[in-house]
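Participant: have a look; sequence and predicted model below, questions after that.
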Amino acid sequence: MTQSIQQLITQWAHAVASRDMTQIMAFYANDLIAFDAVAQLQFSGKAAYQTHWQQCLEFCPGGHSTFELRDLTIKQNDALGFSHALVYCAGSNEKGEIQGCWMRLTQGWQQQQGQWRIIHDHFSVPFDMVSGAVLFELTPEA
C-alpha cells in the first residue's frame, strides 16, 4: 500500500527543513513542472528544479532552517492529488540573522508506478499591484 499524500508532504517538509537534497528530490516526478517564487517563470523537469533547489538552500548558508506548513488541505482520488498550504520558510544568513517569510504553496500529485510523486510545484508570494512591492511581511494571522 502506498503512503498517503498527507504523510508524504510531512516527510517532504522535514527533508526541506533538514536541507537534505536527496530526500527533497525523491518526492518529485522526472517530468515535473514548477512555478517557484524565485528566479524564473517556470522550471521544466526534475534536474532543472534540483539545481534551483540547491541555489535556494545555498542562499541561507547558516545552520538554522525552518520550513513550516500551515492550513494544509488535500484533495485526491486514486490517481491524482492536489494540496495547498501556507508555508513559512526561513534560514540564517552568513551573519546568523534569520531571513524568512510566509508563502503560498500548491502541489499537484500523481500516482506513478505505485508511488505518489509531485508533478507540479507552485510557490508564490503576494505583491502590491500599485507599487509592485512583494509583501514579505504578511502572516496568516493578518
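Facilitator: That came through, no problem.
Participant: going forward, measure contacts between C-alpha atoms and count neighbours the same way
Facilitator: Noted.
Participant: so the closest residue to residue 43 other than its chain neighbours is in which element?
Facilitator: Leaving aside its chain neighbours, residue 43 sits nearest to residue 34 (5.0 Å; criterion: Cα to Cα, 6 or more residues apart in numbering). Taking DSSP states H and E as the criterion, residue 34 maps to strand 28-35.
Participant: the structure to be compared is supplied as follows:
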Amino acid sequence: MKVMVIVRATKSSEAGEMPSEQLLTEMGNFNEELSKAGIFLAAEGLHPSSNGARIRFSGKDRTVTDGPFTETKELIAGFWLWKVSSMQEAIDWVTRCPNPMTEDSDIEIRQVFEFDDFGEALTPELREQEERVQTEVAERNNNAQGIPASKDEDEIRSLAKAWSGSLESKDVDAMLTGYSEDILLYDVKPPYRLKGLEAYRANWEACLPYFPAKMKSEHRDFTVTVDGDVAFAHGLHHVVPIDEESPVGQTWLRITIGYQRTEGEWRVMHEHVSVPFDPMTEKVSYITDEVIAETI
C-alpha cells in the first residue's frame, strides 16, 4: 500500500524559518534509512502559504485567493510518499522520525488510493490511460537523471517486500510465493544446502516457532541487477522483535538472491544467507549497526 505522510505547518514554517544544519542532517539520515528499507518514493518540503494561492470551485465559477492563509493547523509544510506493507509499518517509521519542526508538530498518515479502490467506475480504458500516464512520467523522470526505467527491478523489489510482510505474519504459504520448485538454499545454519520448495517450507516451519510473536522484517542496502531473464539481488536482512526480549535480530544477515524469469514471472532460484566467520576464534562475527557504520 502507498501512504502520504503529511507534515502539518506550524507558526515557524509559515513564517519561513529554515531548518538548521543539525535538523537537515537528522532528516537526511532518516530519509536514507527509508530509502535503504525500500519504502521511500518521494518527499518534498513546501514554501509558506504566503507564496501560494487557493482556487475555489463553485459550479462553473473559479475564485482565486492569494496567500497567506490564516488556519495554520490545516496547512501542509511538506510530505513523503511511502510504499509500506501496512498502516502500522508507516506508524512505526513516523515514530522514529526526528521532529521536523523547531516547536511541537504533527504528522498525519493517509492511505493513497490504488486502482482497485475505484471499482467498476475505473473502466479498463481509464485504467490503461492512467497506467500509460504514470509510465510516461516515470520514464521522463528517470531519463532526466540518466537512469533507464526498470519495471523488472520494481517487480523484484516488490517480491522482497511481500516476502518481508509474509515473514512478519509467519505465513509460510505466502513466503513461498515467487519461489521456484527447484529453489536451492544455502542457509546460515545446517545443513549446508537445501533443495526444493518443500525443503524450503520445512526449514521455515521449523524456524518460525523460535521467532518473536511480533516482529519487523527489514532489508538494508538491497541492490538489484537485471540482465534479460536473469537477475540477482544482494544486501542485508534482519528482524526486529516488537515489545519483547528476543535474541533474534541481534545481527544483520548477508543475503544474495538469484532470480530467473519463467513464463513472464520472476522466480527465486537461489538464496544464500550468511554471517562472517572469524577462523581465529571459530566464532561468527555479528553485523551490527555500529559495524556497518565503521565499514562505510
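Facilitator: Sure, I can see it. What you see is a predicted model; the values in this text were computed from it and never measured.
Participant: TM-score of the superposition?
Facilitator: TM-score of the superposed chains, computed with TM-score structural alignment, normalised by the length of structure 1, equals 0.87; 138 aligned residues with a Cα RMSD of 1.9 Å.
Participant: which SS class is residue 14 of structure 1?
Facilitator: helix (DSSP: H, G, I helix; E, B strand; the rest coil).
Participant: in structure 1, which spans are strands?
Facilitator: 28-35, 43-44, 65-76, 80-92, 98-112, 115-124 (DSSP state E).
Participant: I'd like the ones you listed as TSV, with mean neighbour count appended.
Facilitator: Listed next are the strands of structure 1 as TSV, based on neighbours: other Cα atoms under 10 Å:
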stretch	mean neighbour count
strand 28-35	20
strand 43-44	17
strand 65-76	16
strand 80-92	19
strand 98-112	19
strand 115-124	21
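Participant: on that earlier part again, okay, the angle between the strand holding residue 34 of structure 1 and strand 115-124?
Facilitator: Here the directions of strand 28-35 of structure 1 and strand 115-124 differ by 20 degrees (axes from the mean of the first three to the mean of the last three Cα atoms, to 10 degrees).
Participant: read off where strand 28-35 of structure 1 ends up in structure 2.
Facilitator: Mapped onto structure 2 using TM-score structural alignment, strand 28-35 of structure 1 covers residues 179-186.
Participant: ok, average deviation of that stretch from structure 1?
Facilitator: For stretch 179-186 of structure 2, the mean deviation from structure 1 after alignment is 0.5 Å (mean Cα distance after the TM-score superposition for structure 1).
Participant: distance between that stretch and the chain's centre?
Facilitator: In terms of Cα atoms, centre = their mean, to the nearest Å, the centre of stretch 179-186 of structure 2 is set 25 Å apart from its chain centre.
Participant: re the thing from before, shouldn't the residue nearest to residue 43 of structure 1 be in contact with residue 118?
Facilitator: No - under the criterion of Cα atoms under 8 Å, residue 34 of structure 1 makes no contact with residue 118, lying 9.6 Å away.
Participant: run a quick neighbour tally on the alignment partner in structure 2 of residue 138 of structure 1.
Facilitator: Matched by TM-score structural alignment, residue 138 of structure 1 corresponds to residue 288 in structure 2. Applying other Cα atoms under 10 Å, we find 14 other residues in the vicinity of residue 288 of structure 2.
Participant: and the gap between residue 288 of structure 2 and residue 249 of structure 2?
Facilitator: 10 Å (Cα to Cα, to the nearest Å).
Participant: hang on, residue 65 of structure 2 packs against residue 53?
Facilitator: Yes - counting by Cα under 8 Å, residue 65 of structure 2 does reach residue 53; the two are 5.6 Å apart.
Participant: so how far is residue 39 of structure 1 from residue 108 of structure 1?
Facilitator: 21 Å.
Participant: OK, contacts around the residue nearest to residue 36 of structure 1 when sequence neighbours are not counted?
Facilitator: Spatial nearest neighbour of residue 36 of structure 1, excluding adjacent residues (Cα to Cα, 6+ apart): residue 123 at 4.7 Å. With contact taken as Cα atoms under 8 Å, 6 or more residues apart in numbering, residue 123 of structure 1 is in contact with 35, 36, 37, 103, 104, 105, 106.
Participant: what residue in structure 2 is paired with residue 123 of structure 1?
Facilitator: Looking across to structure 2 (by TM-score structural alignment), residue 123 of structure 1 lines up with residue 273.
Participant: residue 98 of structure 1 too?
Facilitator: Match for residue 98 of structure 1 (TM-score structural alignment): residue 246.
Participant: same check on residue 55 of structure 1?
Facilitator: Per TM-score structural alignment, residue 55 of structure 1 is aligned with residue 206.
Participant: residue 200 of structure 2: neighbour count?
Facilitator: Around residue 200 of structure 2 there are 21 residues (other Cα under 10 Å).
Participant: thank you kindly, that will do.
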